[in-house]
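>>> Sequence first, predicted model second:
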Amino acid sequence: MRVAAAGDNCIDVYAAQGRSYPGGNAVNVAVYLRRLGVDSSYVGAVGDDAHGDLLRRALEGKGVDTSHLHVAPGSTALTQISVVDGNRVFGEHAEGVMEQFRLTADDLDFLCGHDLVVTGIWGHTAPDLATLKARGATIAFDYSDQAEDPVVEASLGDVDYAFFGLETDDGDDLRAFMRRAQARGPACVVVTLGARGSIAYDGAGFTLTAPVAGEVVDTMGAGDSYIAGFLTGVLDGRPLAECMARGAASSAVTLTYPGAW
């Protein structure tokens, strides 16, 4: 099985600790999939600077296929990060060359050669979802915490697995939202709830999974690693509850160290 992750990347800068780590939603998922034994590729854009070289080398060091990593004149995306009581807090973000990133015809051909394509709301890929879907791609999309973004309504019909990270469970309102979202097309809608675990809706009912208990050093990448774990279950044809349990187990590993990976 091969999975392609397309979209955003960045260097996460922990200024207070004097450290920087490669990251970004699509990049993280690609790396976590490799950690879980799945062949993965990354499609995105970095600058022709030292940060771009760092990110490329780091991905290749993890065994991720970077044959469709674009290198453009300019700066690689940077995000300022602080950690408060173990929780990552995002500061200023400079998108750099990713601001102009768009999938090429060659990228689309490459993505369609994989068993699953995973991308997200920050990756500038939403306009191409309909094309990918029409060509037979299975698509997982991370909407992050942007439940009200117009991209949600515009893209759900082309998404097979929709992920949201909403942190809090507001009961009936959340479940109503998930029902509406799933009715638009996805086989399953999954909401991660931070320390409260996750909830999924597949049209038949709601399934809840608790987080795996353990040390929390840094929450950076926890949601992305959940997605990667969940998708290994999808690739293996496992029941929804097992997919969610795999997501929780993968996330628990990421919580134990600083940075995404």
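Good, I have the coordinates.
>>> going forward, measure contacts between C-alpha atoms and count neighbours the same way
Will do.
>>> Residue 123 and residue 7 touch, don't they?
Yes. Assessed by Cα atoms under 8 Å, residue 123 is found in contact with residue 7 at 3.6 Å.
>>> count of residues packed around the closest residue to residue 203 other than its chain neighbours?
The shortest distance from residue 203 to any non-neighbouring residue, by Cα to Cα, 6 or more residues apart in numbering, is to residue 182 (6.7 Å). The local packing of residue 182 (other Cα atoms under 10 Å) involves 24 other residues.
>>> Show me what counts as buried in the host helix or strand of residue 182.
Residue 182 belongs to helix 172-183 when elements are defined using DSSP states H and E. Residues 175, 178-179, 181-183 are the ones in helix 172-183 that count as buried (16 or more other Cα atoms under 10 Å).
>>> can you check stretch 78-88 too?
78-83, 86, 88.
>>> Next one for the comparison:
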Amino acid sequence: MISNKSPKLITVGDNCLDVYLTKNVMAVGGNALNVAVQWTRKGWSARYFGAVGKDSEGDVIVDEITRIGLSNDDVERLAGDTAVTLLQEKAGDRRFLLEDLGIGENYLPSVSRYKALINADWVHLGTNSSQQLVRQLVADDIAFSLDVSTSHFAISLVGVPLVFAAGPENPDEQVTPIIAALRQAGAKNVVLTCGKRGAYFDDGATIWHAPAEKIDVVDTCGAGDSFIATFITAFCCEHKSAETALKEATASAAETCLHQGGFPQKLRRIPAWLFHKYAKVITSAEDC
């Protein structure tokens, strides 16, 4: 467990430009980036390591990272496309027209950045992380967490200190078999977030549960990331009880659902160049 008062926290992995076609706006997000943003917003010392392309989408993400107060020097500009998600909304339901993981998929930090991970107090890896990076962190005995979302077993979980996974919202579906399977796969501790059903935490001895707060949801994007950020600082940094950490984390998730996007930001209008770039995808969806 972390013992110092000002822990060094680093997230590694995904970022994304979320494009809401129906509303003609776009927002910056991504699990790893969102977690770092939430830490920064709450006064924690945080860094974000990730990659974007040398394209206009990457410019938007780097601009937002700078506005937030994270260092854009920690973001690598690489040859390739920046991650983009195109969404349409109707009656509260989201339809994904495109989920391009871009250059950030399986991102591996540079040697100098990896040295920073070794000296960090906690590292969080976002979705679609590198199997190689996970194994390296385990081998070097680094305190870290991994978000596997719904792809629970896409990479080896052996020795991973803390795994965050998405579970069923339906109360008729049991969560204990899912938690047991994640632990059997090698996860030492497991958090299962189940939307309106709340969240569960298993440390191998006890399973705790915290119900979700009842709110009028604006947008669920980033709610799980806010949960992760708060749970890590509450449980791993401030050494609060599992019960308290779960309650604080669910409250943070609920707060994020009250605004558009994964964190408070000025939503940008979709520029003409983006409509042009993805015209075929948008047109194909409209024809369906």
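Nice, I can see it. Keep in mind it's a predicted model, so treat the numbers as computed, not measured.
>>> Please work out the TM-score for the two chains.
The TM-score (TM-score structural alignment, normalised by the length of the first structure) is 0.90; 256 aligned residues with a Cα RMSD of 2.0 Å.
>>> circling back to that earlier point, name the surrounding residues that touch the helix holding residue 182 of the first structure.
Residues from elsewhere that reach helix 172-183 of the first structure (Cα atoms under 8 Å, 6 or more residues apart in numbering): 156, 188-189, 201-203.
>>> got it, and stretch 52-72 of the second structure?
15-17, 28, 37, 40, 46-48, 75-84, 102-104.
>>> Leaving out chain neighbours, which residue sits closest to the residue nearest to the spatial centre of the second structure?
The residue lying closest to the centre of the second structure (Cα atoms, centre = their mean) is residue 31, at 1.7 Å. In space, and not counting its chain neighbours, residue 31 of the second structure is closest to residue 126: 5.3 Å by Cα to Cα, 6+ apart.
>>> Aligned to the one you found, what sits in the first structure?
Using TM-score structural alignment, the partner of residue 126 of the second structure in the first structure is residue 120.
>>> Please give me every residue in contact with that match.
Residue 120 of the first structure makes contact with 6-8, 25-26, 126, 141-144, according to Cα under 8 Å, 6+ apart.
>>> Show me what secondary structure element comes after the helix holding residue 182 of the first structure.
Using DSSP H and E, the first helix or strand after helix 172-183 of the first structure is strand 188-192.
>>> How much space separates the aligned residue in the second structure for residue 60 of the first structure from residue 256 of the second structure?
Aligned by TM-score structural alignment, residue 60 of the first structure pairs with residue 66 of the second structure. Remark: distance between residue 66 of the second structure and residue 256 of the second structure (Cα to Cα, to the nearest Å) = 21 Å.
>>> Compare those two (neighbour count), which wins?
residue 256 (26 against 12).
>>> can you tell me which residue in the first structure aligns to the more buried one?
By TM-score structural alignment, residue 256 of the second structure lines up with residue 254.
>>> what does residue 114 of the second structure give?
By TM-score structural alignment, residue 114 of the second structure lines up with residue 108.
>>> If you tally nearby residues, what's the number for its match?
Neighbours around residue 108 of the first structure, by other Cα under 10 Å: 16.
>>> Not counting sequence-adjacent ones, nearest residue to it?
residue 132 (7.1 Å).
>>> same check, this time on residue 34 of the first structure
Closest to residue 34 of the first structure by Cα to Cα, 6+ apart is residue 40, at 6.2 Å.
>>> you'd agree that neighbour is up against residue 30?
Yes. Under the criterion of Cα under 8 Å, residue 40 of the first structure makes contact with residue 30 at 5.5 Å.
>>> which residues do these two both contact?
3-5, 64.
>>> what's the closest of these to residue 231 of the first structure?
When those are compared for distance to residue 231 of the first structure (Cα to Cα), residue 3 wins out at 9.3 Å.
>>> which SS state does the closest one fall under?
strand (DSSP: H, G, I helix; E, B strand; the rest coil).
>>> what's the counterpart of it in the second structure?
By TM-score structural alignment, residue 3 of the first structure lines up with residue 9.
>>> can you pull out the strands in the stretch 101-250 of the first structure?
116-120, 139-142, 161-165, 188-192, 198-201, 206-209 (DSSP state E, counting those that start in this stretch).
>>> okay if I get those as CSV plus distance to residue 241 of the first structure?
Formatted as CSV, the strands of the stretch 101-250 of the first structure follow (distance: least, Cα to Cα, whole Å):
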stretch, distance to residue 241 of the first structure
strand 116-120, 20
strand 139-142, 17
strand 161-165, 14
strand 188-192, 11
strand 198-201, 9
strand 206-209, 7
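>>> which one of these has the most crowded surroundings?
strand 188-192 (a mean of 26; mean count of other Cα atoms under 10 Å).
>>> That one vs the second structure, average distance?
Strand 188-192 of the first structure, aligned to the second structure and superposed, deviates on average by 0.9 Å (mean Cα distance after the TM-score superposition for the first structure).
>>> ok now that strand, how far from the chain's centre?
Distance of strand 188-192 of the first structure from the chain centroid (Cα atoms, centre = their mean, to the nearest Å) equals 13 Å.
>>> residues making contact with it?
By Cα under 8 Å, 6+ apart, strand 188-192 of the first structure touches 160-167, 178, 181-182, 198-203, 223.
>>> Residue 70 of the first structure: what's it in contact with?
Residue 70 of the first structure touches 43-46, counting by Cα under 8 Å, 6+ apart.
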